[in-house]
Each structure stands twice: as structure tokens, then as C-alpha cells.
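> Sequence first, predicted model second:
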Amino acid sequence: MTLFDRAKKVIPGGVNSPVRAFGSVHMDPIFFNKAKGCHLYSTDGKEYIDYICSWGPMILGHGREDLVKKAQGYLDEVLTLGLPSDVEVTMAETFTRATKTDMVRMVNSGTEATMSAIRLARGYTGRNKIIKFEGCYHGHSDGLLVKSGSGTLTYYAPTSLGVPQGTIQDTIVCRYNDLADVREKFDQFKDQIACIIIEPIAGNMGVVIPDKEFLQGLRRLCDDNKALLIFDEVITGFRTRYGSVGDYFDVKADLYTYGKIIGGGLPVGAFAGSREIMEKLSPLGGVYQAGTLSGNPLAMKIGLDTLKVLEAHPEIYEKLDRFAYELDQGFSKNLSDLGIPGKVTRFHSMLSLFFGEFDQIKSFDDVQKADTELYAKYFQGMVKEGFIMAPAQFEAIFLSDAHTEDIIEKTIQANRRVLEDICK
């Protein structure tokens, strides 16, 4: 009996998160038991280069020796308290300084962060409706598991069983990069919209980059309609720069949600904003939010160590940007040379490889044109070459400080071999 067979007997689908199932790439999942640097080691003894990086947080690589040594010492001190600790305060000071916010509340996951930020926005504005965008994922809380029919908002449909119609009736879905669509919804639901929540760089339909004018327009619409703007930076926060990605676009949100990197690889999330808004939270205000393990000292200490390294070494971001650019150029050249239709999208150190014919990739409708079957063949080929990419077309490639120039070149060469093989 394989490990996957055993898993399926006791875990739904054999995995604890659907993206790990490898279903869209027509493979059984690969199980791993060790990681070091940018290398993963499977339970059957094979070694792979990691381009998932635990879906983003391992920006410094796996098992960085100085951080591991510190973490081992923390185990002797405390795991969790359920009570206030000094490191929570230090983390909050470091975090708010980096993100240019006034206050932060730590939670245990990105889902918790986005769910709580939306509740806070509703409590602050006294309104119920929210706007999200097709193709943007903000966790699996009921009110956010919604899609729009045919790109419109007339028909509401939950994207999961178990989500009551009443729960999603206040969720409005708009088209990414379509400011006119958002403006229309504000006119349609005047004085009813509490907030807009958006991934400022979409990472959950593959990497899709917004127009600067789009994000700036969202800011103006929120200001004009007294709604809040929430940037979901669970993926992008501290990934593309130290702090918020909003600085690239000269746009400041009212609330931000974070995760991934700020826990240094441990489960963590956060939402942050101005003092005026954040003081609406319990125990100061009437918006209730709680978590027994929120801000637990182990995650705070390991996350704080990660942020300290990133703050002290901005050259890490320069290196990751350079490597991602090299992958972008190498993959694009391979596609062109071999006559394979496809496109690489990239924002700093996040990138995606789409297969198919595209005029542009600006929205969910655009990415739906992708050839997922060709991607599945590509993924399988890269696995045989010893590389673990995202096991789905609509995810991002992540790099770490542990990747090297030599590995980047080997990746481009492997990419070409696999493309040559699948287009025979």
C-alpha cells in the first residue's frame, strides 16, 4: 500500500489542502519529509529543486542555519502561552513600521486575517456589502467563496457546497482590472458597500498584474463613497519588497492582510491599518475578533527573525528580482524558439508560465484561455527533470534566497528540454 493509499483512508482526498492533490496535473501527490535550502527530498529518496517555497513564505530558503539554531533555542523557552508576551509587542512594532500602519492584530492564517478585516470594515462603516474580484482568492470563509456568472454580478453563486445563499448575498464580484465595472456597482449599491478587498497583485489565478490606474481608481472610488480599501497581501507582503506592494503603485489601503512570510514558515496571519479603524476591535470597540493561539511566541520569534534578515539585507530582493527576470527571459525565449504558444507573467520575484494564445493577461477571463492540459504535461516533465513547480496552471512560481545562478540556468535548460519533448 502506497503512502497516498494510506492517506486516502484517513484524510479526505489524501491531502489536508486541495492544491496538494496534484489532480489538475494528473498525478498522485508526491510526499516529502525533508527540505534544505532550495531542495526538497521525497519520502522515496528523490531530490527536487523547489519553486513552491511552501507557497511563498520560505523566501530565505528551507533550514537556514542561523535561523534554525535560534528556533531550536526558542523550543526550550516557550511554545505557546495564551497570554500576552513581550515578543508580540516587538513584532507589532517591527511590522507596523515596515508596513506604515498604526496598529496590527495577529491571527493564525490568511483566511482568518481577511475574514476579520472584512468584519472590521463592516463594523467601522455600518454597511454590509463588499466587493471582491473574480479570480482573487481570499481564503475559504463562506462570504468570500463566490463567483459571478458570465463576468456579471446579476447572479450570485457559491463556489462551494455548504455556503448558504444568505451568506453570500452581500458579496459583489467584479472584473479584475475593470474600473468601470466597479464604478457601476457603487452606483447600483449606493451607500451600501463597506469595502473593496483585492489582491494588489493577483497570485491565485496565476500572476496577473493590475494597471496602476486601476488600483488608484479603486482608491478614489472608496474615498468618494466612504468605503474602505483592503489590500490582501497574504502572498505579496514582504515577498516583493520589505513591506507593502502598494508602494509600487502609490496607493495606500485602509486595511492590509498579511501571512506567509511574517511567520517564517509557521502558520500565522495579520491584519493592520490606521489607529482610528483598528481601535474598533474588541476589547476597545464593538467588533469582536479573537484567537487563543494568535501571536503565539514561537511563530512571533521565528517570524521576527525572518523580517530582521529581510530588513537588513535589501540585496535579497534585488537578487530574487534578477533571478525571476532571468527565468522570465529564458522561458519566453524557449517558447518562442519552439513555436509553443504561451506567455510568462511576472511581478518582481513572482511569475507564472501560461500555455495558450493570449492577446493579454489582465483578468480572470484571460487566464481561462490557458491550456491546462499542456501545463499538466509540462509539470510532469519538470518533475522528471527534478523540479517541483506549482501543481496547477493558476499558481505562482516562487523563488528563495537559497536559489543560485547555476540553479536558475539549469531550470531554463530543463524547461527547454521538457518543452521540446511535449511538442513532438
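Arrived safely. Residues are numbered from 1 along each chain as shown.
> Going by C-alpha atoms from here, please, whenever you check contacts or count neighbours.
Fine.
> what residues are up against the residue lying closest to Ile388 once chain neighbours are set aside?
Nearest non-adjacent residue to Ile388, counting by C-alpha to C-alpha, 6 or more residues apart in numbering: Asp50, 5.2 Å away. Applying C-alpha atoms under 8 Å, 6 or more residues apart in numbering, one finds that Asp50 lies in contact with 38-40, 387-389.
> Helices of the stretch 301-424 of the chain, residue ranges please.
315-338, 364-367, 372-385, 405-422 (DSSP state H, counting those that start in this stretch).
> Output those helices as TSV; include the columns mean neighbour count.
TSV is the format used below for the helices of the stretch 301-424 of the chain (neighbours: other C-alpha atoms under 10 Å):
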stretch	mean neighbour count
helix 315-338	18
helix 364-367	18
helix 372-385	19
helix 405-422	16
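> and Glu134, which of those is closest to it?
helix 364-367 (6.1 Å; C-alpha to C-alpha).
> In a markdown table: the helices of the stretch 301-424 of the chain, plus distance to His140.
Listed next are these as a markdown table, based on distance: least, C-alpha to C-alpha, whole Å:
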| stretch | distance to His140 |
| --- | --- |
| helix 315-338 | 30 |
| helix 364-367 | 19 |
| helix 372-385 | 23 |
| helix 405-422 | 33 |
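> Would you mind confirming that Ala157 makes contact with Leu144?
No. Using C-alpha atoms under 8 Å, Ala157 makes no contact with Leu144, being 10.9 Å away.
> Give me the more crowded residue out of these two.
A count of neighbours by other C-alpha atoms under 10 Å puts Leu144 above the other of Ala157 and Leu144, at 29 against 17.
> Could you check how far that one is from Gly386?
36 Å (C-alpha to C-alpha, to the nearest Å).
> Kindly report the same for Lys46.
Distance from Lys46 to Gly386, by C-alpha to C-alpha: 8 Å.
> The structure to be compared is supplied as follows:
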Amino acid sequence: MNTTKSESIYSEAVQYIPGGVNSPVRAFKSVGLNPIFVDHAKGSRLYDVDGNEYIDYICSWGPLMLGHSNEEVLSGVEDIIRRGTSYGVPTEIEVKMAKLICQAYDSIEMVRMVNSGTEATMSALRVARAYTKRNKILKFEGCYHGHSDALLVKSGSGTITYGVPTSPGVPADVVKDTLVCRYNDLDSVKQIFEEHGQDIAAVIVEPVAGNMGVVAGKKEFLQGLRDITNEYKSVLIFDEVITGFRLAYGGAGEHYGIKADMTCLGKIIGAGLPVGAYGGKKEIMDMVSPVGPVYQAGTLSGNPLAMYMGYKNISILKDNQNIYKELEEKAIRLENGLKENLKKLNIEGTVNRAGSLVCLFFANGPIENYEDVMKCDVEKFNIYFKELIERGILLAPTQFEAMFLSNAHTNEDIDYTIKSSYEAMKIAFNK
């Protein structure tokens, strides 16, 4: 595989951009490679500047459920661009988009557009604190909610602990009110609420964790969170930046039959353009300025280009919900193929799947929380990744991310991926 042009661009990029990339995982550093640089993409395929072709399972980290450069989504976008990309005053498409989201999600009565998932979670927590007049928040180890200071924490050696900053530049005082529990461990949540329940403003959780691979929340765990937050009058926040409109048209709330107080969205509601949103019960959202006292603003929030693209994307999903069935069937085909490869080669591994999200862990299962994920053989994954990219299969360059399927992936794509996976596993494990 020729990467001459990508290497040349990268050597220049590191002179002007930290690490040569604008988001750490793009650096391919964890798999011991330099990044490829993309030229264009179409359907299930991505093409780099050197002319290499890949079956893409990153799909912009999830929003491209219809594949790259979908003609129906793109139709009419040129007219929007000619009219103007940003005004700083309201447009009708923002209202149409908000209405569509509220109709899709039982848990969202009002919604505020922002520009990223990080903004969405940060703002939702601010509103929850104001609404409850409490300061503490509870999150779960291995769940990523963006890079705002109060959420860049992990747990210590015990099951339950106060947060410790995981990034320099985050003062300890900023995370002193952030509590951390083990994912899928309801007993740890009950214990911490017994001690701090009257001070906990909100519990924020990924219903399906997508940043430690794919680890689905158990129904009884998520229902338990709903029950506990109801009992203590804390706000339950579902972070659906990854699962929103992907796990089901109504998101994780529809999938699990659990109604959160607030929901955070991103990625897919802009069809891959920079976007985010947070919403929930009207009485909570009425805390947001200019109606209420909680200040949150953004010049580019609800910009017409992202709103138009997102509206088209979600409208297609609304009118063609058989897409969800087709995506799940493809994901099951991939899941079963990967499991069969592990079995044939007698390799220790686990395949987790939630809807159209799939992850292969090189560790014995079950994989249900961050501690389980940390048992993975990362060195073997790195070899596996390199062998797959040589065969034209592009995964996220880390063991700890999901494979995202799109409706543009064909059964032939998946079968080739399974075949290539078998070959890559053989080499990684010297079979």
C-alpha cells in the first residue's frame, strides 16, 4: 500500500497542528502508524490522497448511516450555501429541525441546538445543576462525554471514588463534585446515592458506551438509574451523541423503553456537519436563557447548512425505518462472521454488538465495563489493524472504538471484511 503523499502531508501537518491532527484518535498513534489523509468518500468507500480504497467502518464516527455523500441528503444543499451559511439570526429550518427531534424522542419536549457533543453535555449538566440547585454529578468509568473539564475524570482503584483529573490543565477543584461509578454496576450507584444523593444534580450515562469499544448498558442497570434518580429527584441524562437516531429512530429511549429527563445529541443531526443538541422536559429546558437564568449561547448554533443536512438525513430515516432492520441484519452478519473467525482460530476474543454498532475485543468476555475492556490484548489489535488496512479495511485506529455500519455497506463488503479479518487474526496471533 503506497502512502507517500499521506506521509508528505503529515510531515508538514506536524509543523503547524499539534500531532498533525485536529483530534487525537486521528493520529493513528495508538496503532503505531501515521495517519492516512482522505481525498474523498462515496457510499461505503473512502479514498485517500494516494489513491488507496478502503471499506470504511469509521463513517465519521457514526452519523453516516446512509453512507458517504448520499445523493438524497446532498440534494439541494448547493442552494442553501448560495443563500448563506450563517446569519446570527433565526431561520425556519432550525424550527423544523427542533420539531422533528421532539416528535422522534418522547423524552424531548424542547431542544436547544449547539455545535458539538461536548457543548451539548456541558450545557445539559449546567442546566441540571441550576434546575436541582445541586452541584454534584455522577458519571461512569469508561463513558466519554466530551472534553469539558468537569467530565475529564476516571475512577480510582476502588469501585466508587471522587473524580481525579485525567488531563493536565484540569484543576482538581473543577472535578471535586464529579463522582464516578462502575458501568453496569447498579449496587455502586445505590451506595453512592446513599451517601451523596441529596447533593447529586444529575446522572449522565451513555446508554450504550461507544468510547470503550461497544458496551451496552443492561436494561436493569438503566432502569435502575431511572428509579434511583426519580427517588432522589436528580436529573437523568442520556448521552446519545453516538446512539442518537442510530440505535433506533427514537434512540436509546425507544430501544430500552426508558425515558430520560434530558438527552444529548450530536453528529447525526447534522449528517456529519458540526452540530449538537440537548433537550428534555419543558420545565427543565425553561431554565435556559432567554426564558430562564442559565446562560448558554453560540453564534453558529443551528446554522442553516447543518440544520438542512440533518433535517434531510433524519427525514429519510423517519420515512424509511426499514433501514434500521437492514442495518441490524448487516451488523449481525458481521458479528457472526467475526465470532466464527475467533472460533476457527481458537483465539480469545469477544464480539459485542448493539444495533448497528459492533466491536471485536481481544479478550475473553463478557465485556460489560471499563475493567473488562482493559483486559484486551492491545498489541495484538495493533497488528490486526495494520493487516486490515493493508487489505483495504478501515477501522477506528484503536481497540476501544466501535465499528459503524452504514446502509451503503453491502453483504459483499461485509463478507470481504470477515475474510480479511480471518487473515489478519492469523497473522496477529501467529496461527
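The structure has been received and is ready for your questions. Computed from a predicted model, the values in this text were never measured in an experiment.
> For the two chains, what TM-score is obtained?
Once the chains are laid over each other, their TM-score by TM-score structural alignment, normalised by the length of the first structure reads 0.98; 423 aligned residues with a C-alpha RMSD of 1.0 Å.
> thinking again about what came up before, aligned partner of the residue nearest to Ile388 of the first structure in the second structure?
Alignment note: Asp50 of the first structure maps to Asp56 in the second structure; criterion TM-score structural alignment.
> same thing with Ala180 of the first structure?
That one, Ala180 of the first structure, aligns with Asp187 by TM-score structural alignment.
> With Asp191 of the first structure instead?
Match for Asp191 of the first structure (TM-score structural alignment): Gln198.
> since we're on the closest residue to that match other than its chain neighbours, how many residues are nearby?
Leaving aside its sequence neighbours, Gln198 of the second structure sits nearest to Tyr232 (C-alpha to C-alpha, 6+ apart; 6.6 Å). By other C-alpha under 10 Å, 17 other residues sit near Tyr232 of the second structure.
> What residue in the first structure is paired with Tyr232 of the second structure?
In the first structure, Tyr232 of the second structure lands on Asn225 (TM-score structural alignment).
> Point to the residue nearest the middle of the first structure.
Taking C-alpha atoms, centre = their mean as the criterion, Ile235 is the residue nearest the geometric centre of the first structure, at 2.8 Å.
> Now the aligned residue in the second structure for that one: closest residue in space that isn't a chain neighbour?
Mapped onto the second structure by TM-score structural alignment, Ile235 of the first structure lines up with Ile242. Leaving aside its chain neighbours, Ile242 of the second structure sits nearest to Gly62 (6.4 Å; criterion: C-alpha to C-alpha, 6+ apart).
> Can you tell me the number of residues neighbouring that neighbour?
Gly62 of the second structure - counted by other C-alpha under 10 Å - has 27 other residues nearby.
> next one: the one 10 residues further on
Other residues within reach of Glu72 of the second structure, judged by other C-alpha under 10 Å, total 12.
> Tell me who's in contact with the counterpart of it in the first structure.
Counting by TM-score structural alignment, Glu72 of the second structure lines up with Asp66 in the first structure. Counting by C-alpha under 8 Å, 6+ apart, Asp66 of the first structure makes contact with nothing.
> ok, back up a step: quick one, which of the helices of the stretch 301-424 of the first structure is nearest to Pro200 of the first structure?
Using C-alpha to C-alpha, the nearest of the helices of the stretch 301-424 of the first structure to Pro200 of the first structure is helix 364-367, at 14.3 Å.
> and Leu186 of the second structure, how far is that from Gly253 of the second structure?
Counting by C-alpha to C-alpha, the gap from Leu186 of the second structure to Gly253 of the second structure is 19 Å.
> So for the two, which sits in the more crowded spot?
Shown here are Leu186 of the second structure and Gly253; by other C-alpha under 10 Å, Gly253 has more neighbours (21 against 18).
> In terms of helix, strand or coil, where does that one fall?
helix (DSSP: H, G, I helix; E, B strand; the rest coil).
> my guess is it meets Lys259, correct?
Yes. Between Gly253 of the second structure and Lys259 there is a contact under C-alpha under 8 Å: 5.5 Å.
> Tally up the residues packed near Asp173 of the second structure, please.
Applying other C-alpha under 10 Å, we find 11 residues neighbouring Asp173 of the second structure.
> tell me the SS of the alignment partner in the first structure of it?
Alignment note (TM-score structural alignment): Asp173 of the second structure maps to Gly166 of the first structure. Recorded secondary structure, Gly166 of the first structure: helix (three-state DSSP).
> where does Gly166 of the first structure sit relative to Ala253 of the first structure, distance-wise?
28 Å.
> In the first structure, what range does stretch 252-271 of the second structure match?
Counting by TM-score structural alignment, stretch 252-271 of the second structure corresponds to 245-264 in the first structure.
> Show me how far that stretch is from its chain's centre.
11 Å (C-alpha atoms, centre = their mean, to the nearest Å).
> Pull up the distance across that stretch, start to finish.
19 Å.
> that older thread, mind telling me what element the residue nearest to the centre of the first structure is part of?
Using DSSP states H and E, Ile235 of the first structure is not contained in any helix or strand.
> That one contacts Gly56, correct?
Yes. Counting by C-alpha under 8 Å, Ile235 of the first structure sits close enough to Gly56 to count as a contact (6.5 Å).
> Now do the shared contacts for these two.
Lys260.
> can you give me the strands in the stretch 1-150 of the first structure?
For the stretch 1-150 of the first structure, applying DSSP state E, counting those that start in this stretch gives strands covering 32-36, 39-42, 47-50, 103-107, 129-133, 146-148.
> Give the aligned range of the shortest one in the second structure.
The reference is to strand 146-148 of the first structure. With TM-score structural alignment as the criterion, strand 146-148 of the first structure aligns to 153-155.
> re earlier: would you mark the buried spots in the match of stretch 252-271 of the second structure?
Within stretch 245-264 of the first structure, the residues that count as buried by 16 or more other C-alpha atoms under 10 Å are 245-246, 251-264.
> One more: stretch 149-162 of the second structure?
In terms of neighbour count (16+ other C-alpha under 10 Å), stretch 149-162 of the second structure has its buried residues at 149-155, 160-162.
> measure that stretch end to end?
Span of stretch 149-162 of the second structure from end to end, C-alpha to C-alpha: 14 Å.
> Which residue ranges of the stretch 1-150 of the first structure form helices?
Going by DSSP H, counting those that start in this stretch, the stretch 1-150 of the first structure shows helices at 3-10, 65-77, 86-99, 110-125.
> Good, wrapping up.
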